[in-house]
Structures are given as C-alpha cells and as structure tokens.
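Undergrad: let me see the structure of the following:
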Amino acid sequence: MFEGLVAAAEGARGAGAIGAWARVENAACARRLAAAADVLERLIAEAGAVDREQWCIDNWTIAAAEVAAAQGVSLGVASHQLLLADDLRRRLPQVAGVFATGALTYRTVAAVAHRSRLVRDAGALRKLDTELATQLCGWATLSTEKLHTAIDTCVDRYDPAAVRRTEYAARGRHIDIHNPADGSGAATIDGTLVATYADALDARLDAMAAAVCAHDPRTAEQRRSDALGAIGHGAERLACACGRADCDAAAPTPSTVVVHVIAREDSLGDDTPAMLDGHVSYSQEPEPAGPAAIDPGYLMGKGLLPAPLLAGKLAATATHQPLIHPGQAGPEPRYRPSAKLAWFVRCRDMTCRFPGCDVAATDCDLDHTIAYPAGPTQAANLKCLCRQHHLLKTFAGWRDKQYPDGRVEWTSREGQTYTTHPGSRMLFPQLCRPTAPAIIDHTADTDSEGDASQARTLKMPRRKQTRTQARQQAINDERRHNQTIVDQLLAERNKPPPF
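TA: Next up is the predicted model:
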C-alpha cells in the first residue's frame, strides 16, 4: 500500500503532487507511530516490567527515550508522540487503519485521541472508533475549531461525560519562554494566567515602568519588558537607564538570581555601534550589517547574546570568572570534581549530553562516564546529564563511551548508536581541544556486578502511584466534573414550565 502511494506521488504534477506527497507523509507518520508503539509493547513484555512501573524512570520513560533519540527530539516531545501511538494501537485501531492509508493528518488523529481520551466504556469506545473512522475523511477541510466540534459531537453521542469542556481551560495555564536561534539575544514569552493574576502583573509592570526619571531613553514598552526581567531577578523596582549621577532611580536592586553567560573576553568590551533603547526609525532601508566583528556570547541553555548587547547591558554589572582549559592535566583525587573542573565541563557541554536533550548544563548532574573509582575524575570522563537522563543511563541499560574531545557515543537498549558533541563545538571550539584521556583503574575496589545492580535498584526514586494510575485518576476526576455539568443541564431541561 505504501509503495503504491509513493508511485502515485512520483507520477503526479503541480497541486496534485502536493496532495499525493502529503498522503505519503501521513502514511509514513502512521508507520513511525506504530513503530513507537512496538517499542513500548516490547518493553512491557519484558521480565521485570511490572516492577519498573513503580520507578520514577518507568517503562514509559524508557520507551520515550528510545523514541526521542531515534528522532533527535526531546523526551517531552517523544512522550507526547508515544501517548498518541499507544492510543491508536489500543483504543482507536480503526482510526489508525485509516491513518495508515495516508488519508488523515497527524493533526487530525492527535485531536481525535485527545478529545476521546475520557471515554472509558469499551463498547462506547468501539462504536466511537467505528464512526470516526468512517467520518474523518470527509472532515479534511474543517478548521481546527470545527474539527473539535465534530469530534465532540460524536463523543457526546456515546458518552456525554467524556466531552472535553472549556471549563478545564484554566488547568492548561502555563508560561513558555522561547529563545529563537536567530542570534538576536531577545526571547519571547507566551502563556495563560488566571485573569486576576494577569491584571496584577499588568499593573505591576506599568508601575515599575513609570518609576524611572524623565531622562530614561527607553520607550514605555521597553521599560515594561525590562521590568519583567527585573522581577525575574527579584528586584522591587526598575533601575533608571538615564546614566545621570543625580538620578534617584538609577541604583539597581541587588539581584538574588544567577544566570550564566559564556563569552570571549573581547566580547565584554565590544564597542560596535548599536541602538538598544528608544524609538528606531529609518528614512531608508538599512544596509545589511555584515559579519559580526566579535563573536557572540551564550546564555547557558538558552541561546546567543550578540556582543554589543552583552557589552552594553550585562558586562558592567556581571561577575567575571575566567575559564581555564585543563589541557593534559591528570585526574583529580576525589569523586566530586573541583569547582574549576566542574565549571569547565559545564561550559564545554552547555547542555545535557543525551541525544535530543537541551536542559542547561547548570541544571545538570556531572556524570562519570566510567563509574568512579574505576573511572577517573577528569574532563575526559565527565559530562553533563540532566537528572532524568542520568537515571536512565544508570538503570535503563543505555551505554556510553566518551572521548578526550568531549564526544559521547551512546548505545541504546535496542542497540542503536548515537553520537553527541559538546555544545561549545560551534561557538567556542577551543573548549573542545582534547584533554588527557581517561585511564580505567582496574585495581579499584568496586562491588561485584550483581551487588552494584541491586544497590542501584534500591536507590531508584519511586512513584507514589504508577503513571497508569495517575492518568486514570485524572480521567475519573474530569469525568466526575463533566457528569455534574451534564446532570445540571438535564435537571434544567426537565423543569416544569413556569405556567
């Protein structure tokens, strides 16, 4: 079937080719999700899988790690895909069959899975699956809102308490901060707040923006933006940027928050002309700036900071800490690395070194690739791993090999291999110069393999309830809320007329 879709697409032209290749893409996506479901099923069928359900790094996380590494995506993205793959395999097999023909998009099947997830009765779910598999191809041109309405109508027909209701929108409140990889040094924020909190924040930003003197060069919107940054640093007011010695609002509030920036020394004194405050108006199209004269800095775990922004906004008030490459220095005598070595490893790696993970190095553990004491405490045997991936390596069968230039070769439970490089390789390649190779100490006093494995298992953080139990409880809670609404609507409808 898939080969037929490819052949039809290769023979199509123009708009017809677009639609034909879209069907190929949909069919390939269906097979990718089916492969992800296979990974989960094989894992659950293993001996010991039941015991792992109570682990913090449970069967689901282990499977999601395989899915994430295979695609170069984060664990969260992979977990979302795995949830959809599992729904299509266990709950919506007929919809999955239509998806495999290329007739449905990922957006459509994801909406179906999400909006039918509260259906609990097996008979109702089978009927819903049958109806949606029949109807979905005719809904291809619906907008997102209309598609959700159509799916909800079907769900309501078989299980009114399973309709996802707008009252639960507040449960989805969030704040996301995005650092685009455009080298601008600016980030965007979007999110959802409870309305009263949003009003309070809006008023607070206005008040802080208005507290500077009349000579501050920033616009009102720029001051509001900087005020939010000041709040992030624990400040109660926004420091005025007028630069006048007699300004009462100029002194900044001492920060209680630390952010880490890696930069070349010459970046801190960059004098490239740059207008960072005030209104900008061009009488004509500006000329391209051309290559930067000085390399940018890097905000740990976030992205680039152009040298003019770094010099103009941060350098004067920042604490400067020199970074020293360890060269061919030998291992340190203790398990815990010195502050100097730890800082070098974090700056070299920049993020977690597991495939697809971008947790900042400052939020990671320092892992001995070859376990201490057999493995030495030195740069060639240390790397950054976030807590989840550190536990995953320790308990879930992943193997790793590290090289003096910081490269790490990973081998997954299923035998797939992946290579990750230090995050500094592009921006600060000098940090990736080879260090002294790690030499295994075969005389080190270590536990037997069996004893060590048992000790690790005892140290694995455990869940109060399994992931399945937590999901079922959330479904039951939402259904109970929905049933109350349904009962109220029925009671209102069945009231006797007022005459």
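Undergrad: going by C-alpha atoms from here, please, whenever you check contacts or count neighbours.
TA: OK.
Undergrad: show me where the protein has its strands.
TA: For the chain, applying DSSP state E gives strands covering 174-178, 188-192, 261-262, 297-299, 303-305, 365-368, 382-385, 399-402, 408-411, 417-420.
Undergrad: before we compare anything, build this one as well:
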Amino acid sequence: MTTTADLDSPAGVLDAVREQHQIESTASIEKFRLAVEWAVMHPAESVVHAAMVDGTEDELAIAGPGAPLVAEFCVAELALALGMSTDAGKRYLGDAVETRYRLPRLWSRVMRGEVPVWKARQIATRTIGLPEDAAGFVDQHVAPVAHRCSYAQIDRADDHARDLYDPDEAEARRAEQAEHRHVDIRLGDVTTDGLVYIEATTDLADALAFEAQVAAKAHDLLGHHPHLSLDVRRSMALGHLGDGIARELVIHTHHDTSSTDGLVRVDNTGSWITVEQLGEWCQQEHTRVTIRPVLDLNEHLHTDRYQPTERLREQVIQTHPTCVFPRCERPSRRCDLDHTVEWPLGPTDSVNLVPLCRGHHRLKTHGGWTYQRTGHRTFDWLSPHGITYRRT
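TA: As a prediction, this is how the structure comes out:
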C-alpha cells in the first residue's frame, strides 16, 4: 500500500496511480461477476407462479438468444446498488449475462484482467441482437484482440456476422436504420446565455435541401446584420425558416421585479434568461404571444375525481420534472400520475399526486416496492429486501 511518504516524488505518485488503477480494475471485474450471480439468483422460473396467478411480473430477456432469462423486477434493486437508473442497470446486467453466456472467450479474458469491463460491454451491447451462432463468430474473432480493437472494428465484426448468419435480418436492419431519423432539441441543456443545442439525423436528400434553405436564409440576414459572423447568421436562420407563418411561443417564466439581477427563470427548461432576451423572443415578427394565468406551484389544488384537472396535472409536472423513483430521469410529461396514498383513501390533490414512469409504476404496484413522501420533493423508497433509497 502506498504511504504518504511515497508521494513526495514523481515516481511515488505514478506508483500510487498504478496501484489505484489496479484496485479499480479488480473491483470492476468483481462487480461484473457479481451481476451475473444476481441474475442466476433470479431466474425466470422464480416468477412463473406469480405470472400464472395474476400476470404481474414477467420473465425478462436481457441478453441474446441462448442466454438465461431473469425475473423482471430483480433489475431495479441491483441498479440502485450499482448507483444506476433502472434502465442503465438493465443494460449493465444484460451486458454481463451476454458476455458470460454468449461470449465465453471474452468472459475468460475479462475475468483474467486482460480486457477491461468497459470494452467487453461495448462488444456485448453489439452482439445482443445477433443469433447465437453469430455471437459465437464474433467471440471467436474479436475476443483475442478485444483489448486493442476499435469501435469501428467491433462494428464491422458485428455487421459481418449478421450478414453471414442472418442475411434477412441484416437487410431489415439496413432498412430500419432509415427510421432512426430524428431531430433532438435539447431544451434540458440550455446554457446560461439562453442557447440550446440541436442535433439531427436525416436522409441525405433532406439534409441537402435543409442546407440550401439555411444557407439562403443566412445570406438574406447579411443585409440586416452585416456585423454578425456566418455561423451566427446560420443559427438565426433556423428561427426564420418559417417566416410568414404565425408561431406560438409557449414558455413558463417567473420574474422577481424587486431583484436587481434582471433575470427571468424559464420553467420549461429550468434555465435563466435576461428580461431583454425574453422581450426579443416576444417581439419577433409573426410571433403570437398569449398571456396565461400564473400557475402557483405552492397553491393547493384538488378535485373530487380520480383524474386530476388539467391545471392540477400541470402543477404536479412542473413541481416534479421527472419520475420520482430513485435515479430515474424520465420526463414527468411521459409519466403516469400516481396517488401516493391510493384513491379514494388518498385525495387527488397537489400533495398526493406524483409522476411515476410506467415501469416504476408497475414496480410499485406489483413488485413489492413501497414509498412515502417525506418532504415537498423528497421520497423514501423501501425495496423488497428492506433497503431504503431516498429520492430528492
């Protein structure tokens, strides 16, 4: 073990770094192995009786064909023990089971410390969708060089195995890639200057048409903003592509007029902007501004019905931006609203409603998990094994 005295020289610091790296590597290997042990302790057979009785818990395929199935509800508690969300824990457990049962050569190298766990997970993630013999092909060809192969080499091996052993799926997969087109406006990552990142994947033809429109609009803006760079004008062009078409600006803001900082909080994104920035947005040509009643998050709203009113639902969503299960980050707008005390024993009101995503709602209803609200935005969850996890 490195002592404080050893750290008085560069060589001593390097020795300490190597020592800590070895400790971390050994711990990551053991954690990967223990994940498989957890899966073995929760086989699909353990839920057969419950599934036959009321269908509340299913068997879960977390790895590829030929790997063992596990009990659906075993994932959440392992994930929290790993310090992960349920989804991330499911991926971790799946990668461990995939490596152990479908990539045995790779597993052996991981257990010997010859291939890092993170590299094995990259390979396992790619082989989970392959037939069993195709996964074996990848294991045979990639495992011996896994410690030095690149992501591109792993992808090529995966594609080659699919072409050889499942050509129909390979063709379907190529067609499916075209459906992965998307536009992501990252409102959750707004900078303090009110800037938002946008990324997209489109067909080449659509990309070329979009580029032509952005370039043309950026050129048009040159006459009005000759002092701005091309990059800035291209950014501004995005907001002008719909010129001539009325647009509605829907934002929820809070501004303390007694404050001297001149900042406005935007609830939609959890960010701050200046009063001037808000004014510019509202004064842009063809923008329609609608003033709506203020939604007080501290107001106590209620209804005698099971379903919340639109105003109550919006208040709960604004109060809790995500599912309230520990480490879950699913946006509350995509969640169920759960009565913490079951209705009609518990009311439909501001205090008794919280968002739970569908998976964690099922976990609470059928998986033996319970929770209670211990503060305005604090919840204590009790697992089936008696462990308490706090979500703040």
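Undergrad: report the TM-score for the pair.
TA: TM-score for the superposed chains, counting by TM-score structural alignment, normalised by the length of the second structure: 0.72, backed by 364 aligned residues with a Cα RMSD of 4.4 Å.
Undergrad: coming back round to it: want to throw the strands of the first structure into TSV with distance to R32 of the first structure?
TA: Formatted as TSV, the strands of the first structure follow (distance: least, Cα to Cα, whole Å):
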stretch	distance to R32 of the first structure
strand 174-178	28
strand 188-192	31
strand 261-262	39
strand 297-299	35
strand 303-305	31
strand 365-368	32
strand 382-385	27
strand 399-402	25
strand 408-411	21
strand 417-420	19
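Undergrad: nearest to V73 of the first structure, of those strands?
TA: strand 417-420 (12.7 Å; Cα to Cα).
Undergrad: against the second structure, where does that closest one fall?
TA: Aligning strand 417-420 of the first structure against the second structure (TM-score structural alignment) gives residues 388-391.
Undergrad: average distance between the matching stretch and the first structure?
TA: Comparison of stretch 388-391 of the second structure with the first structure after fitting gives an average deviation of 1.8 Å (mean Cα distance after the TM-score superposition for the first structure).
Undergrad: from the rest of the structure, what touches that stretch?
TA: 324-327, 378-383 (Cα atoms under 8 Å, 6 or more residues apart in numbering).
Undergrad: which of those sits closest to A157 of the second structure?
TA: R327 (34.4 Å).
Undergrad: aligned partner of the closest one in the first structure?
TA: R327 of the second structure maps onto G356 in the first structure, by TM-score structural alignment.
Undergrad: out of everything not next to it in sequence, what's closest to R247 of the second structure?
TA: Once flanking residues are discounted, R247 of the second structure sits nearest to T287: 5.1 Å by Cα to Cα, 6 or more residues apart in numbering.
Undergrad: any idea which of the contacts of stretch 388-391 of the second structure is closest to L60 of the second structure?
TA: Among the contacts of stretch 388-391 of the second structure, and counting by Cα to Cα, the member closest to L60 of the second structure is S383, at 19.3 Å.
Undergrad: so how far is H360 of the second structure from that closest one?
TA: Remark: distance between S383 of the second structure and H360 of the second structure (Cα to Cα, to the nearest Å) = 12 Å.
Undergrad: more neighbours: those two, which one.
TA: Higher neighbour count among S383 of the second structure and H360: H360, with 23 against 19, using other Cα atoms under 10 Å.
Undergrad: what's that one aligned with over in the first structure?
TA: Aligned counterpart of H360 of the second structure in the first structure: H389 (TM-score structural alignment).
Undergrad: now that match. Nearest residue, chain neighbours left out?
TA: Using Cα to Cα, 6+ apart, the closest residue to H389 of the first structure is F354 (6.7 Å).
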